[in-house]
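Enquirer: Got a predicted model here, sequence first, then my questions.
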Amino acid sequence: MCQNLEADLAIKNTKIVFSSTIVKAGLAVKNGKIIAITSDENLPKADKIIDAKENLTLPGIIDVHVHFREPGFTRKEDFFTGSMAAVFGGVTTVVDMPNTNPPTLNLESFRLKIEKAKGKTYVNLGFFGGVCGENLDKIQELAKAGVLGYKIFMDKVLGKPLDDNSLIEAFKLIAKTGLRVAVHAEDPKLVEQATLNLKKTGRKDFRVWVESRPSLAEAKAIEKLAFFSHKTGCKIHICHVSSKMGVEVLRKIKSQLSKIFLTSETCPHYLLLSFEEAEKVGLVSKIVPPIRFKEDKENLWYGLLDGTIDIIASDHSPHLPEDKAKDVWDAATGFVGVETSLPLMLTQVNLGRLTINHYVKISAENPAKAFGLYPKKGFIQVGSDADLTIVDLKKESTIKSENLHSKTRLTPFEGWKVKGLPTYTIVNGKIMMENGEITGKPEGNLILL
């Protein structure tokens, strides 16, 4: 049957990785879709054939937490450079956060972001709409315009913070759209009070940053958000879980409530760095929530492996060197991550910390399910989008900022040796990256639900 088909692209000599198994089979692609999964000898004729050289083919990696900084902060990153970094990191789809300038709070700002992104992205690009105390009446129009979900910061990042009554109202309105809301979960009152008290002491050491954002603030926020979610039927996603206390609260909640309402993510920097390591790196590693302690790191691994945490995301947040060259209170928070996430996690696969199947689950399948993209994305089957990441688990490299592709390249993983790299990044059936070289054009799709 496959011999009668004609394909644009075929992949042979590979093993396909699913969340539960690995299958030796070839793939064929036409018009951006997978049209056949079969033995190599039964693959249809194709315009181009990739010999994967026994490397693994994964569903294209989905990063649901990036800050590509456009519009407003393009001196740090933009859609072109951010998406280029993504394909070098084996990522095929990203979801961009709304804290730009202007923030993505209404139809006008959303349309501006779409216009800025057209013809500039190597990957598939979706968008979060922001929600604050000043735009509850815009939630429905953002859904109709095509946002993949919403983002709430519990402080004043996007504008007037949401008090509890406004938060409940926002959840009710979001529930009506059927979309999920991602939340930066830190109790703002606890953080504000801790920060005020610590600033009075005059301290400016690195540890004071961790103390100013206690684990309790994360745990308390998660607990409240889950309760409001349960009461309103609003699907929520907890961003960048960073603490043992946060994991424990999530585990308790998930044992009691339906999982459809609650998903969560953590990031490679919380899994791989502890406070002591971050302190050595200095303010490059300053981020919110902060990188905490060994006990937190170990418990995040437990949570990731037992299903308490559903997703791995990068929280790619580029900054210029001068943004970091300040004291601990004023230095910018965040660093690049969309290009280094996959190599860092594949290194952990090689070390036996997690299986390649579980990595596929948390980096492709679960993100797609959480944000309405599954099974078109996040899964390899006939009819799915041909977003594919071929990886060589034996290939080694060293992370060097000078070799990264973001506009600004500060990383706390400078000098880290990694084992496991992407060799091909295929977006909508087009080869965007091949063996460390850009081979495609910025023709990624804008994902508008």
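Expert: On my side now, so go ahead. Residues are numbered from 1 along each chain as shown.
Enquirer: switch to C-alpha atoms for all contacts and neighbour counts from now on
Expert: Fine.
Enquirer: now the helices: where do they sit in the stretch 251-400 of the chain?
Expert: Ranges of helices in the stretch 251-400 of the chain, per DSSP state H, counting those that start in this stretch, are 268-272, 275-281, 294-305, 321-324, 341-350, 356-360, 366-370.
Enquirer: Give the buried residues for the third one.
Expert: In other words, helix 294-305. Neighbour counts using 16 or more other C-alpha atoms under 10 Å place K294, D296, K297, E298, N299, L300, W301, G303, L304, L305 of helix 294-305 among the buried residues.
Enquirer: for those, which one is nearest G126?
Expert: L304 (24.6 Å; C-alpha to C-alpha).
Enquirer: Now do the same contact list for the nearest residue to the closest one once chain neighbours are set aside.
Expert: In space, and not counting its chain neighbours, L304 is closest to D310: 6.7 Å by C-alpha to C-alpha, 6 or more residues apart in numbering. Listed by C-alpha atoms under 8 Å, 6 or more residues apart in numbering, the contact set of D310 reads T263, S264, E265, L304, I362, N366, P367.
Enquirer: Quick check, L393 in contact with G420.
Expert: Yes. Between L393 and G420 a contact is recorded at 3.9 Å, counting by C-alpha atoms under 8 Å.
Enquirer: Overlap in contacts, the two.
Expert: Joint contacts of L393 and G420 (C-alpha under 8 Å, 6+ apart) are L346, N350.
Enquirer: one more structure, for comparison:
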Amino acid sequence: MQNEKHFFTLLKGVEVFAPDKIGKRDILIAGDKIAALEQEIEVPAGWDCRVIDLESCSAVPGFIDGHVHLIGGGGEGGYATRTPEVQLGDVINAGVTTVVGCLGTDGTTRHMSSLLAKARGLEEEGVTTYIYTGSYEVPTNTITRSVRDDIILIDKVIGCGEIAIADHRSAQPSKEEIANLAAQSRVGGMLSGKAGVLQLHVGDGKKKLADLFAIAAEGEIPITQFLPTHISRNPELLEEGIRFAKLGGKIDITTSSANIPGKRTGITAAKAVRYCLAQGVGTEQITLSSDGNGSMPAFDGDGRLIGLEAARIGSLFETVQELMEEGALTLESAIRLITENPAKNLKLYPKKGCIQVGSDADLVILDEVKNIQYVFAKGNMMVEKKQQCVFGTFEKNGKQ
């Protein structure tokens, strides 16, 4: 059963982190927008308005997950190791209201047109979606046969990714090929008013970020055009990520981790964030993403697959909770890693990533112990008192 919709919703007496802490406020939602944000709001008699008392709760912007395999990923261990598609419940129960989809290793049996269709389907079910054009290989997969044209002509395409570098599964692209993709993405973004970033899957290879440093040093393409992800994969790569951030670049840390022999390095996402901060990287240079529904393979020294798990979108906020529990960051600072920072990187701010009048009504309500109680996506209540109340087409009471 779908949740009953109201044009107006009034959230009363909630502590607002916008993400700056602004104190207790009433939040009026009108349709899919935040219409008012005041210390006290009175609704005129006769309005069809749902009123929710949120005393002792906190409101934060809806989470943005910038790297999710919406139609599944994997396949490195054969056909049976392809991971499943994302369902609406996977997204909203994790507090995510905006998701960016991508392909991965497999650009042969998974297609850009399928990714676009999945993104549109999830949007119809209630969340905001965007996608990257491309996959691991170079030349990469597109819809129009051009990265630039995809970004310009297809509304949901906001950049190119995930292109694999420093990985035995990549197409071993040259520095010139990476620069060309960045240039196409940049011009496509300029002509369409989009971010036009190039998201790069960084593996365990010896080159690490060397090509990105070389391209940025040449001065034609700014370092902010690149968004390397999986930066906490190993200690050496994390050190290069810190250097990259100190040069003005943005780095993305993957929150999912698999307990597979040979996979874990001891660098959890929270530990990586703490280390980056200790080394002088500003919080504004860091984002978190889940790699949701991507495969998490482990390989031996000869490149043979020895284990496989699927990444979880829920790991995104779990990492934020861990950072707060350890005292590394306050809620005000930690929540930026999955709200304001990705929104600005992807040129979605201030429509997304904040709580402001006129912004999309994407909100997560946390209880006293900072667990998710309510989720609103584009003004619609998707999770109520920890229970999913809107279901995808093929979900039944939260079960497929």
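Expert: On my side now, so go ahead. If you're wondering where the values come from, they're calculated on a predicted model, not measured in any experiment.
Enquirer: what TM-score comes out when they're superposed?
Expert: Once superposed, the chains reach a TM-score of 0.77 (TM-score structural alignment, normalised by the length of the second structure), with 362 aligned residues with a C-alpha RMSD of 3.6 Å.
Enquirer: picking that back up, and the two most separated of the contacts of D310 of the first structure?
Expert: Maximum pairwise distance among the contacts of D310 of the first structure (C-alpha to C-alpha): 13.7 Å, between L304 and P367.
Enquirer: Need the overlap of contacts for the two.
Expert: Common contacts of L304 of the first structure and P367, defined by C-alpha under 8 Å, 6+ apart, comprise D310, I311.
Enquirer: which residue in the second structure lines up with the residue nearest to L304 of the first structure?
Expert: Aligning on TM-score structural alignment places D310 of the first structure opposite I286 in the second structure.
Enquirer: Same question for K377 of the first structure.
Expert: Using TM-score structural alignment, the equivalent of K377 of the first structure in the second structure is K352.
Enquirer: Distance of that match relative to L346 of the second structure?
Expert: 10 Å (C-alpha to C-alpha, to the nearest Å).
Enquirer: What of F244 of the second structure?
Expert: Counting by C-alpha to C-alpha, the gap from F244 of the second structure to L346 of the second structure is 18 Å.
Enquirer: of the two, who's got more company?
Expert: Legend: neighbour count by other C-alpha atoms under 10 Å for F244 of the second structure and L346, higher for F244 (23 against 19).
Enquirer: Could you double-check that the more buried one sits in contact with K250?
Expert: Yes. Between F244 of the second structure and K250 there is a contact at 7.5 Å, judged by C-alpha under 8 Å.
Enquirer: how long is stretch 306-317 of the second structure end to end?
Expert: For stretch 306-317 of the second structure, the separation between the terminal residues is 29 Å (C-alpha to C-alpha).
Enquirer: Which residues does that stretch contact?
Expert: The contact list for stretch 306-317 of the second structure (C-alpha under 8 Å, 6+ apart) reads 65, 68, 81, 83, 90-91, 93-95, 255-258, 260-261, 288-300, 338.
Enquirer: Show me which of these are buried.
Expert: Neighbour counting with 16+ other C-alpha under 10 Å marks 65, 68, 81, 83, 90-91, 93-95, 255-258, 288-298, 338 as buried within the contacts of stretch 306-317 of the second structure.
Enquirer: hang on, M245 of the first structure is in a helix, isn't it?
Expert: Yes. Residue state for M245 of the first structure (DSSP: H, G, I helix; E, B strand; the rest coil) corresponds to a helix.
Enquirer: can you redo the helices of the stretch 251-400 of the first structure as TSV with distance to A194 of the first structure?
Expert: Output for the helices of the stretch 251-400 of the first structure, formatted as TSV (distance: least, C-alpha to C-alpha, whole Å):
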stretch	distance to A194 of the first structure
helix 268-272	22
helix 275-281	18
helix 294-305	20
helix 321-324	22
helix 341-350	31
helix 356-360	36
helix 366-370	33
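Enquirer: nearest to V131 of the first structure, of those?
Expert: Closest to V131 of the first structure of the helices of the stretch 251-400 of the first structure, according to C-alpha to C-alpha: helix 366-370, at 18.7 Å.
Enquirer: Can you tell me the closest non-neighbouring residue to K286 of the first structure?
Expert: Leaving aside its sequence neighbours, K286 of the first structure sits nearest to T333 (C-alpha to C-alpha, 6+ apart; 5.2 Å).
Enquirer: distance of the one you found from H240 of the first structure?
Expert: Going from T333 of the first structure to H240 of the first structure by C-alpha to C-alpha gives 13 Å.
Enquirer: what's the answer for F110 of the first structure, then?
Expert: Distance of F110 of the first structure to H240 of the first structure, given as C-alpha to C-alpha: 24 Å.
Enquirer: One more: L27 of the first structure?
Expert: 34 Å.
Enquirer: Tell me which stretches of the stretch 51-200 of the first structure form strands.
Expert: All strands of the stretch 51-200 of the first structure, identified by DSSP state E, counting those that start in this stretch, fall at 56-59, 61-66, 91-96, 124-131, 149-153, 180-184.
Enquirer: so what secondary structure elements neighbour the longest one?
Expert: Contact analysis of strand 124-131 of the first structure by 3 or more C-alpha pairs under 8 Å, 6 or more residues apart in numbering; DSSP states H and E lists strand 91-96, helix 139-145, strand 149-153 as its packing neighbours.
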